[in-house]
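Enquirer: sequence-free structure coming up:
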């Protein structure tokens, strides 16, 4: 299959699974904001994000290595999955030792058993899901997304609306859906055929750990960028402020989801082209189309921020619209930086992902400590934006060591400038602001039309 058609086909299939597993759950936001108060939602957000940072630590980052080495034609697949499963299980068992420490954290203590089960089931599901994707069982991966979504939505309605379990109900719904999905993948993909201690070789074991261990602090740094502002907000302004910020962050998640769908498919194509000896031209062409999609998407979301917030959130949370435009810009730069990180992944240079992410995390913490006391929630959004801009610029320069990327710099600057103007217009609520927003969205569409049409033409051909 032609490389462009393969990328487009995989993206479409991943979209089915990811759209259902992430976007439809995202659309459950009206339910969450109606059954949980801003304080409860803020507390739930801290619990889930704490679990998300513990998962890569517990698994020694091996979940990322399972994808990279599973896609590598030179590695034994049984060895890759068996190593991943062994490290994952040992890490989860080892977590028991630290449970008393976690129980001392106020917002976790009441839900300690749910936290442990959340980490266990999420890590096992991620292992099965990542290995399934690395073996290019794309349709099964998409089916898993649909199944997991249906389960999550149904269980959320049962536990939150019918039984009114609150925070515990949300966590329980996620735990059960992860468990059932993991069992389905393990059975249908016959992953039990890949489990064997006899196939664990020392070379693959060392190489996988060498690749995955630098990604642990990388994940922590990413978590710091997205979460340090929430902890500082909670400490200075209370969990209610964090609840508002967490809701505001949900809208830019639309961009993250779309970018994530593409990145799932891109990982397969990028490594495939790297193994064939691609020197960067295919990467550059895909980057131009990818960035054009991001700019168009960001422009539309900024323009319709108020409408989206009114539709998705209860009146109590409507004020969050004013934080969304800056977070949209932050997510835009984060998505571009993530795409550049695929260059490090291709060359198995995960240490550079760690370095660039850590620098951005440090910048984020410093800015949060200075801006949140002065500007409140908006200070957190500005800190996040600046930290992601720094990450993108550092990677854009640093990745030249490994691959020459052709950037259309004037187009990128113009796109960013227009979206900045959109952000200023809507935040200041200038007279006839919506008319100006629609005009600027149209301008963004015209600027990026050529790259989008060329991308579509390559796929059709």
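Expert: Received, thanks. Here the structure is a predicted model, which is why all the values come from computation and not from measurement.
Enquirer: can we go C-alpha only for contacts and neighbour counts from here?
Expert: OK.
Enquirer: For residue 376, grab the count of nearby residues.
Expert: 15 (other C-alpha atoms under 10 Å).
Enquirer: same question but for residue 324, I mixed them up
Expert: With other C-alpha under 10 Å as criterion, residue 324 counts 27.
Enquirer: Residue 251 is in contact with that one, correct?
Expert: Yes: between residue 324 and residue 251 there is a contact under C-alpha atoms under 8 Å: 6.9 Å.
Enquirer: Could I get the contacting residues of residue 287?
Expert: residue 339 (C-alpha atoms under 8 Å, 6 or more residues apart in numbering).
Enquirer: Regarding it, what is its secondary structure?
Expert: Classification of residue 287 using DSSP: H, G, I helix; E, B strand; the rest coil returns helix.
Enquirer: adding another structure so you can compare the two:
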């Protein structure tokens, strides 16, 4: 039971950090839209998008390698951080060259307007990610949680100071982000005593090559996920126009809720997958986690599909309301993405990042092909269907290949039946209206409950047992 408690504890700590930051940043949106012009906010979004694309390329995703190797008990963790920092700095030098080239050729004018902020935002973002991954690798999850909370509170405070009191506009916006990340990095340095690490005294001379070999395939993985998530929008714009893409893009707002929950779990899972790795899975830890996680994703997805129109009524106003049609298919895609991510944690445990990446690349290539074919054939909804199919293929490839490393006991027939029911729910949302729709939807949801009735009963019993145990301790 100790392995389950560790996982739940890490999920709890990471939830405090992630949810707090997302809620506070969400509350700042009215402030940004009131003070910044559309050009200014668009320029900021361009800078952040560029950083998110460039960072895994220029740093060869070394932060992921730092997390994985820091979890190893027989490796000097100082060496791990030292290698990560050196490669991060080299990546920053690469960014400087890109900025100079862009300045000379004026390829992206908006980046030239804010090149200093672009440079500083990249640096603090890369260092913050490095420190965060290292802290997770040495099992300092509390430090990660507190650093996230501190960074968010400082971001809110600095935004108020620089945007409202000093009225610095987009400059104040950038300064607030840079300072909040910089002080959070300082917090990591103090708590983890990073200032004591000698960057020039690496004991294991082979560690650098091992870490680079691990992280290099993840660069393609990051780019491929980026393609999976965004290629549909470009193709919809190309074939159907900018307005159609505006409606399609807004449809992602609801699945993003699921994605937030999934990302928190997968951060905690990546640690447990390494620490508890057992190729035979004698205690069925991996199997139980996979099964429970799948059931939770399927049931939440099913409920959100049922209430998609209701949620859209409040979230998607005026011409954006039609976006609800694409939401169910994107929700199912995110379920497959979640399950593929969980299996990815196992590939990380055995350091097979090549299979991790090949599956994502296959999905990305298929996504592009299907998007072109389906969007031309059936319109915007084809992009959502293409995304669903590509995520399904990524999951299939990983579920077939993970058997090489672990005896993962899953109930594949039940799972495939549940995925089929989710697909039927999505089709029903489009085909039926009024009372008939909800009769069909709740009938299909009841079928899911029936399929997983024994598992749900066990989960409820475990939750009640833990609540009773906690209550007795409090007394």
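Expert: That came in fine, so what should we check first? Quick caveat, the model's predicted, so the values are computed rather than measured.
Enquirer: overall similarity of the pair, as a TM-score.
Expert: With the length set by TM-score structural alignment, normalised by the length of the first structure, the two chains reach a TM-score of 0.88; 461 aligned residues with a C-alpha RMSD of 3.3 Å.
Enquirer: Please point out which parts of the longest helix seen in the first structure sit buried.
Expert: Ranked by residue count and defined by DSSP state H, the top helix of the first structure is helix 433-460. Across helix 433-460 of the first structure, burial judged by 16 or more other C-alpha atoms under 10 Å covers 433-434, 436-438, 440-441, 443-445, 447-449, 451-452, 455, 459.
Enquirer: what helices or strands is that helix leaning on?
Expert: Packing contacts for helix 433-460 of the first structure, counted by 3 or more C-alpha pairs under 8 Å, 6 or more residues apart in numbering; DSSP states H and E, involve helix 3-18, helix 281-303, helix 409-428.
Enquirer: how about a markdown table for the ones you listed, with distance to residue 275 of the first structure added?
Expert: Shown next, in a markdown table, are these (distance: least, C-alpha to C-alpha, whole Å):
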| stretch | distance to residue 275 of the first structure |
| --- | --- |
| helix 3-18 | 13 |
| helix 281-303 | 13 |
| helix 409-428 | 29 |
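Enquirer: So which of those is nearest residue 345 of the first structure?
Expert: Counting by C-alpha to C-alpha, residue 345 of the first structure lies closest to helix 281-303 out of these; the figure is 13.2 Å.
Enquirer: any idea where the helices of the stretch 1-150 of the first structure begin and end?
Expert: For the stretch 1-150 of the first structure, the helices defined by DSSP state H, counting those that start in this stretch occupy 3-18, 24-26, 29-35, 38-58, 62-71, 77-95, 99-102, 106-109, 112-134, 138-156.
Enquirer: What's the local residue count around the alignment partner in the second structure of residue 273 of the first structure?
Expert: Under the alignment (TM-score structural alignment), residue 273 of the first structure maps onto residue 276 of the second structure. Neighbour count of residue 276 of the second structure, defined by other C-alpha under 10 Å: 13.
Enquirer: so residue 276 of the second structure makes contact with residue 3?
Expert: Yes: between residue 276 of the second structure and residue 3 there is a contact under C-alpha under 8 Å: 7.2 Å.
Enquirer: hmm, back to that, what angle sits between the longest helix of the first structure and helix 281-303?
Expert: 150 degrees (axes from the mean of the first three to the mean of the last three C-alpha atoms, to 10 degrees).
Enquirer: Report the spatially closest residue to residue 442 of the second structure, excluding sequence-adjacent ones.
Expert: Counting by C-alpha to C-alpha, 6 or more residues apart in numbering, residue 306 is the residue found nearest to residue 442 of the second structure once chain neighbours are left out, at 7.6 Å.
Enquirer: Aligned to the one you found, what sits in the first structure?
Expert: Residue 306 of the second structure maps onto residue 303 in the first structure, with residues paired by TM-score structural alignment.
Enquirer: what about its match, distance to residue 24 of the first structure?
Expert: Note on residue 303 of the first structure: its distance to residue 24 of the first structure, by C-alpha to C-alpha, to the nearest Å, is 22 Å.
Enquirer: Please tell me how far the residue nearest the centre of the second structure sits from residue 273 of the second structure.
Expert: With distances taken as C-alpha atoms, centre = their mean, the residue of the second structure nearest its centroid is residue 263 (4.5 Å). According to C-alpha to C-alpha, residue 263 of the second structure and residue 273 of the second structure sit 15 Å apart.
Enquirer: With residue 116 of the second structure instead?
Expert: Taking C-alpha to C-alpha as the measure, residue 116 of the second structure and residue 273 of the second structure are separated by 40 Å.
Enquirer: Once you drop chain neighbours, what's closest to the aligned partner of residue 377 of the first structure in the second structure?
Expert: Using TM-score structural alignment, the equivalent of residue 377 of the first structure in the second structure is residue 380. Closest residue to residue 380 of the second structure apart from its sequence neighbours, by C-alpha to C-alpha, 6+ apart: residue 236 at 6.3 Å.
Enquirer: Contact partners for that neighbour?
Expert: 242, 244-245, 375, 380, 383.
Enquirer: Turn those into JSON lines, including neighbour count.
Expert: What follows is the contacts of residue 236 of the second structure, written out as JSON lines (neighbours: other C-alpha atoms under 10 Å):
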{"residue": "242", "neighbour count": "14"}
{"residue": "244", "neighbour count": "18"}
{"residue": "245", "neighbour count": "21"}
{"residue": "375", "neighbour count": "22"}
{"residue": "380", "neighbour count": "26"}
{"residue": "383", "neighbour count": "29"}
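Enquirer: Tabulate the residues you listed (TSV), appending distance to residue 226 of the second structure.
Expert: Below are the contacts of residue 236 of the second structure laid out as TSV (distance: C-alpha to C-alpha, whole Å):
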residue	distance to residue 226 of the second structure
242	20
244	20
245	17
375	19
380	19
383	15
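Enquirer: of those residues, closest to residue 355 of the second structure?
Expert: Using C-alpha to C-alpha, these come closest to residue 355 of the second structure at residue 383, 25.8 Å.
Enquirer: Can you tell me how far that closest one is from residue 318 of the second structure?
Expert: Going from residue 383 of the second structure to residue 318 of the second structure by C-alpha to C-alpha gives 22 Å.
Enquirer: Surely the match of residue 306 of the second structure touches residue 434?
Expert: Yes: at 7.1 Å, residue 303 of the first structure and residue 434 qualify as touching, with contact defined as C-alpha under 8 Å.
Enquirer: between the two, what contacts are shared?
Expert: Shared contacts of residue 303 of the first structure and residue 434, counting by C-alpha under 8 Å, 6+ apart, come down to residue 426.
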